[in-house]
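Asker: Output the structure for:
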Amino acid sequence: MGVVQYGQLDEAEPAFGKWVRERRQSLALSQSDLVQRLASRGLLVDASAISRIESGARSVRLGEAIGIADALDSPLGAEFFTYKSPDSSALVEALSSIERALFRREEAIAADHDALRAIFKRQETAHQHLLAVTHAEEVITAALPSLSPTELELLNERLRSLRDIEEWQHIIELAVLPRDVG
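Answerer: Just a heads-up that it's a prediction; the model follows:
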C-alpha cells in the first residue's frame, strides 16, 4: 500500500477514497466485486457507498477502512497515512541545507589541517637543513687554518654557489608560505 500524504486531517478521507479506487482498479475489480468481498468479511456496504467513498463524498468509519483495505489485499497500517504539515518540506530543505553546509565546513577544516601539517613539515625540514649548515660551518671554521690557498679558493667558490641556492630557496619559501593577515 502506498503512502498517502495530506496537509490537513480532513483530506484523509478523500485520499483514502482515491487509494480505494486506484487499488480496486489495479486488481481489476468492479465496485460490485468489492461489495461481495466486503460482504464475505461481514461488512455490508453497497456499490453506491463504495462510489461515494471513492469520490470522497462519504465518510469512512475506521472499521470500514480496515475491512476495505483487507478486501483489497492490503493491510491498513500506520504507514498508509503520513501527516505532512504545510511547512515541513521547507523545514526538511532547510535542515538539508544546514547539513550540506556543515559537511563543507568539515571538509574545509580538514583541508586546513592538511595544509598546516604540510607547512610544519616544511619548517621541520628547513630546521634540519639549518642544523646541518651550522654543523658544516663549524667543521669548516675548524679546518680553515690547515687549508692551502687552492683549497680555500675552491671552498670560497662553493660557498658562493650555496649562497645563490639559499637565496632562491628563501624567495621560493616566501612565495609558498602563507602570509599573516594583520
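
Asker: CA atoms for contacts and neighbours, from now on please.
Answerer: Will do.

Asker: the strands in this structure, which residues?
Answerer: For the chain, the strands defined by DSSP state E cover 4-6, 81-83.

Asker: Throw those into JSON lines and include mean neighbour count and distance to residue 89, thanks.
Answerer: Compiled in JSON lines, the strands of the chain are given as follows (neighbours: other CA atoms under 10 Å; distance: least, CA to CA, whole Å):
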{"stretch": "strand 4-6", "mean neighbour count": "16", "distance to residue 89": "12"}
{"stretch": "strand 81-83", "mean neighbour count": "14", "distance to residue 89": "12"}
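
Asker: Now distance to residue 68 too, for these, in JSON lines please.
Answerer: Listed next are the strands of the chain as JSON lines, based on distance: least, CA to CA, whole Å:
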{"stretch": "strand 4-6", "distance to residue 68": "16"}
{"stretch": "strand 81-83", "distance to residue 68": "15"}
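
Asker: before we go on, could you also do this sequence so I can check it against the first one:
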Amino acid sequence: MLLDTPICDFGWKAPNFTLQDPAGNSFTMSEQLGENGLLIMFICNHCPYVQRIADRLAEDTKQLMDEGINVLAVMSNDYRLVAQDSPENMQRFALQHGFAFPYLVDEDQSVGKQYKAICTPDFFGFNNQGELQYRGRLDDARMGDSALRVPELLHAMRQIATTGQGPKEQSPSMGCSIKWRD
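Answerer: Prediction:
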C-alpha cells in the first residue's frame, strides 16, 4: 500500500532511543546528534521503494557523513511477519548496497511509533538541537524524468547543517506501510 508522510512538524524534538544493529552494536540517538545535525531514516529490505533508491541512498548519505552530518537507519517492520526484513537479511542488504551508516533493528517497534513513522522510506532531518527540520523524500523527479532529479534530501540536510533550519517547501516521502505487529 502506497502511503505519503505528513508535512514536517518544524521544531518537534527527537525522542532519544538506543537500538542495536544486527551485529549487536548499540547506538544512542542523542550521541549521534552531531554539530551538523542528524538524519534518521526508516527503511527496510523488502520495500520496492527502498530497493529502487538503495544505491543512491548509500551515495548521498556518504556525502552527508563526509560533511559531518550523522546518519542512522531504523528498521521497524515486524520481521517475523516479513522474513526478508530479518536482522540477517538487513546485514546482507546493507553490504550489498554499501551502507556506511548504522542500520538498526527496532525490535519492539517503539522507535517507529515514537517517531510516528508512516512508510519506508521515511526521512527525518534534525538540526544539532534535535529539532525536526525536514520530513520529505530523497529527491524529486521532475515530470518523471530521472535526468532532472532534484536531490531534496541532500539540499535540505546541507541547509540544516548551515542554518539550523530546513527548507519551508518539502515534498512528502512515499513508500510502503510499516508492517506493525498486531
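
Asker: TM-score for the pair, please.
Answerer: In this superposition the chains share a TM-score of 0.21, using TM-score structural alignment, normalised by the length of structure 1; 62 aligned residues with a CA RMSD of 5.1 Å.

Asker: sorry, back to before: please name whichever of the strands of structure 1 is nearest to residue 122 of structure 1.
Answerer: Judged by CA to CA, the one of the strands of structure 1 that comes nearest to residue 122 of structure 1 is strand 81-83, at 57.9 Å.

Asker: Looking at the strands of structure 1, which is nearest to residue 95 of structure 1?
Answerer: Closest to residue 95 of structure 1 of the strands of structure 1 is strand 81-83 (CA to CA; 18.6 Å).

Asker: helices or strands up against that closest one?
Answerer: strand 4-6 (3 or more CA pairs under 8 Å, 6 or more residues apart in numbering; DSSP states H and E).

Asker: so how far is the strand it packs on off the chain centroid?
Answerer: Remark: strand 4-6 of structure 1 is offset 27 Å from the chain centroid, using CA atoms, centre = their mean, to the nearest Å.

Asker: same for it, what does it pack against?
Answerer: Counting by 3+ CA pairs under 8 Å, 6+ apart, strand 4-6 of structure 1 packs on helix 12-26, strand 81-83.

Asker: which of those is buried the deepest?
Answerer: Highest mean neighbour count among these (mean count of other CA atoms under 10 Å): helix 12-26, with a mean of 18.

Asker: Output the residue ranges of the strands in structure 2, listed in chain order.
Answerer: With strands called from DSSP E, structure 2 shows them at 2-4, 18-20, 26-28, 38-42, 70-75, 103-105, 119-120, 122-126, 132-134, 140-141, 149-150, 174-177.

Asker: relative orientation of the fourth one and strand 70-75 in degrees?
Answerer: Going by axes from the mean of the first three to the mean of the last three CA atoms, to 10 degrees, strand 38-42 of structure 2 is angled at 20 degrees with respect to strand 70-75.
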